[in-house]
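Student: All I have is the shape, not the residue letters:
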């Protein structure tokens, strides 16, 4: 693998261990190397949903972090790329290089495994592929902090790390920023963002000067008890839970079940974080589900034209029997936080429309009617950072 680069000295291969990785809750050892997971093994053992299994294994917010004088860095990885029948080809996942916190390069890894998904037929076919190499050269020879952010939307097994100078973990004195753990849907996962540091939680974390653990799980912010336990058991200084859109997408529960499920989810989190600042965030503006219940379905007529768009399948009249819409969810989340704040002064509520509302949709519409594009990720990240971290009276105080 490494013969393609003309190393001036013999490259140093550094084992990829937990002290070099941030943002993952578990590392699985595979025949090729290590696979970062964003849910712990106990949670994964209780999951039976292939969607969640895929989402949590995509390393959104996960990065390699180390100190070195190396001028050349190579990372061998085995990506798993997803191809959707009838949809435009997806670009290779992007890796972001940060040097001392500043963007210094990007790259992608070709090859890898391929999963071909036929969403209309509900099938998926896997095909194995080769390990690829990511390479960054021409770095300064001073001691520096290196971060390699892994693709937020591409399962990535880490195979080997090579440098032309020794690597060491970042000292604890450089890791004293507050840790922010965020849980949300595909929007928090980073769907349609430009790169892993451009997903809105990563942007907000950078602007707010905090360390991110991102439990944005595409299609899977569904109040699962094992996710609540994972949050409960993970050390963090700040917590946020953004809930709503996936419950409408899946038509998973009715209002009668929703309120108690939210309380149960929060109760579990509070078992491990009794006084940690906790922000409950409702959905951003999404016209098709503001007052129309789910489920959400692909618009097959646009897929045949090479476009991916979603459409609502519910009827507004079904709200009368307890079906959830985004406005119903916002009202209930606001009520729950108001009720809980009597005994829990460290819980707060943020209406998601403060991050992206009706006027934003008019300016920056959701391309597929559901997910924000790259420009909208930046807007949401900047607004969240302002409201939660840097305002005169920040929500995370």
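Tutor: Okay, I see it. Owing to the predicted nature of the structure, the values given are computational and were not obtained by experimental measurement. Numbers count the residues shown, from 1 in each chain.

Student: going forward, measure contacts between C-alpha atoms and count neighbours the same way
Tutor: OK.

Student: Just the buried residues of the helix or strand containing residue 359, please?
Tutor: Assigned by DSSP states H and E, residue 359 falls within helix 358-363. Going by neighbour count (16 or more other C-alpha atoms under 10 Å), the buried part of helix 358-363 is 360-361.

Student: For it, which outside residues touch it?
Tutor: For helix 358-363, contacts defined as C-alpha atoms under 8 Å, 6 or more residues apart in numbering pick out residue 285.

Student: List the residues that contact the residue most central in space within the chain.
Tutor: Centroid-nearest residue in the chain: residue 189, 2.6 Å away (criterion: C-alpha atoms, centre = their mean). By C-alpha under 8 Å, 6+ apart, residue 189 lies in contact with 60, 152-153, 199, 214-218.

Student: I'd like to know how far the residue lying closest to residue 177 once chain neighbours are set aside sits from residue 36.
Tutor: Among residues not flanking residue 177 along the chain, residue 210 sits closest, at 5.4 Å (C-alpha to C-alpha, 6 or more residues apart in numbering). Residue 210 sits at a distance of 21 Å from residue 36 (criterion: C-alpha to C-alpha, to the nearest Å).

Student: and the comparison structure, right after this:
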């Protein structure tokens, strides 16, 4: 399987929203279709440039189709963020056949927003469309998923195959997950290797990923988005971005989390809901934010992050990860009447011992191998028969 121009006649199928899974809505552009992970009303209400960039990166979004095709090609126009002095790998498009990831192909071309981490200045560099081609698919009718890049936005222009295709209807339990850049997929190599994708595959559920890099900030519009979205099970992973931003104090954080959960419950009163605290992150365990890029790492092979707060500032209510974990556990304890609300300590997914064997390359985000570990542990906890999602999602196992 490769990424090249097709050498024989291909069928062109108009891409419609029916092919797109895992998005809140699909915008029609001059080129084609742009998936969004937040609805239009939320983007209008708070048009923060960084938030808009993150929600437009289609983490967890994929095309799903049935076909006997041996070759599948997707034409996209990518758009990405790059930093001066910091090398960032390109996004990739992944191919999954009958539930098994079989190929990955990096993007080329597209538009670039080049940002300077020191000055904040940006420069726009336009580029061309890109065709991703996968050939050598197995013969016969099969379910094909084309996972879009988790770290670049794309406009979907054209679907080309050597046999007819049909969209797949939603036929698995929907897992809606909200979290930070780690849930978004930061530092994972390809879209099927981010930890929520790993967990969704093991749990045999349909992923709707609301991991928003730098933007898991207990925002009411995200809670409303979750409230209004179809979901069989829901997880919310909060804390690290609040510390990174130094955006709240303990007094405001706890009521905000209660309000966030209250809003979700307005639309999903009995849906299994898992509140997850941050994984281990040494720089912020006992040191408040804000977080920052270590200037000494700029221009090196690996940009790193540092915490700029002081541990003693916890006395004024500043938040660290240890404080966050205690606070979230207490929130669930105080909502004991909600029997479908559960808590998971994030250090069970990645703890201090893991940091010795699998250190965070930039001191903040896990690498691809660690994403796999986190995904496997989450699936074992949440989707097992006795886990918080097990009874709800078990019916999906017989469908595949």
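Tutor: Cool, the structure landed. Being a predicted model, the structure only gives us computed values, none of them experimental.

Student: How far off centre is stretch 30-48 of structure 2?
Tutor: 16 Å (C-alpha atoms, centre = their mean, to the nearest Å).

Student: Would you mind listing the buried residues in that stretch?
Tutor: 32-39, 43.

Student: Residue 216 of structure 1 and residue 285 of structure 1, how far apart?
Tutor: 18 Å.

Student: next one: residue 149 of structure 1
Tutor: Taken as C-alpha to C-alpha, the span from residue 149 of structure 1 to residue 285 of structure 1 is 29 Å.

Student: cool, residue 211 of structure 1 as well?
Tutor: The gap separating residue 211 of structure 1 from residue 285 of structure 1 is 27 Å, by C-alpha to C-alpha.

Student: So between residue 216 and residue 285 of structure 1, which is more surrounded?
Tutor: Using other C-alpha atoms under 10 Å, the more surrounded residue of residue 216 of structure 1 and residue 285 is residue 216, with 27 against 24.

Student: Looking for the alignment partner of the residue nearest to the centre of structure 1 in structure 2.
Tutor: Residue pairing (TM-score structural alignment): residue 189 of structure 1 is matched to residue 184 of structure 2.

Student: before we move on, what about residue 212 of structure 1?
Tutor: In structure 2, residue 212 of structure 1 lands on residue 207 (TM-score structural alignment).

Student: Quick check: which element contains its match?
Tutor: Going by DSSP H and E, residue 207 of structure 2 is part of strand 206-211.

Student: Helix or strand next in line after that strand, which one?
Tutor: helix 220-228.

Student: The next helix or strand after that next one corresponds to what range in structure 1?
Tutor: Next in sequence after helix 220-228 of structure 2, counting helices and strands by DSSP H and E, comes strand 233-237. Aligned using TM-score structural alignment, strand 233-237 of structure 2 spans residues 238-242 in structure 1.

Student: And the contacts of the matching stretch?
Tutor: Under the contact criterion C-alpha under 8 Å, 6+ apart, stretch 238-242 of structure 1 has outside partners 178-185, 221, 276-283, 396.

Student: Find me the equivalent region of the lengthiest helix in structure 1 in structure 2.
Tutor: Ranked by residue count, the top helix of structure 1 under DSSP state H comes out as helix 255-272. Counting by TM-score structural alignment, helix 255-272 of structure 1 falls onto residues 250-267 of structure 2.

Student: Could you pull out the buried residues of the matching stretch?
Tutor: 250, 253-254, 256-265, 267.

Student: now those as CSV including distance to residue 345 of structure 2?
Tutor: Below are the buried residues of stretch 250-267 of structure 2 laid out as CSV (distance: C-alpha to C-alpha, whole Å):
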residue, distance to residue 345 of structure 2
250, 18
253, 17
254, 16
256, 19
257, 16
258, 17
259, 20
260, 19
261, 17
262, 21
263, 22
264, 20
265, 21
267, 25
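
Student: Out of those, flag the one nearest to residue 165 of structure 2.
Tutor: Residue 165 of structure 2 lies nearest to residue 267 out of the buried residues of stretch 250-267 of structure 2, by C-alpha to C-alpha, at 35.0 Å.

Student: Which part of structure 1 matches stretch 349-369 of structure 2?
Tutor: Using TM-score structural alignment, stretch 349-369 of structure 2 pairs with 355-375 in structure 1.

Student: Quick one: end-to-end distance for the matching stretch.
Tutor: End to end - C-alpha to C-alpha - stretch 355-375 of structure 1 spans 13 Å.

Student: now what about stretch 249-260 of structure 2, what contacts it?
Tutor: Counting by C-alpha under 8 Å, 6+ apart, residues outside stretch 249-260 of structure 2 touching it are 218-220, 223, 317-319, 327-328, 331.

Student: Helices of structure 1, start to end?
Tutor: Ranges of helices in structure 1, per DSSP H, are 41-45, 50-57, 186-189, 200-208, 225-232, 245-250, 255-272, 300-303, 326-340, 358-363, 374-385.

Student: distance from the last one to structure 2 after superposition?
Tutor: It refers to helix 374-385 of structure 1. Mean deviation of helix 374-385 of structure 1 relative to structure 2 after superposition (mean C-alpha distance after the TM-score superposition for structure 1): 0.6 Å.
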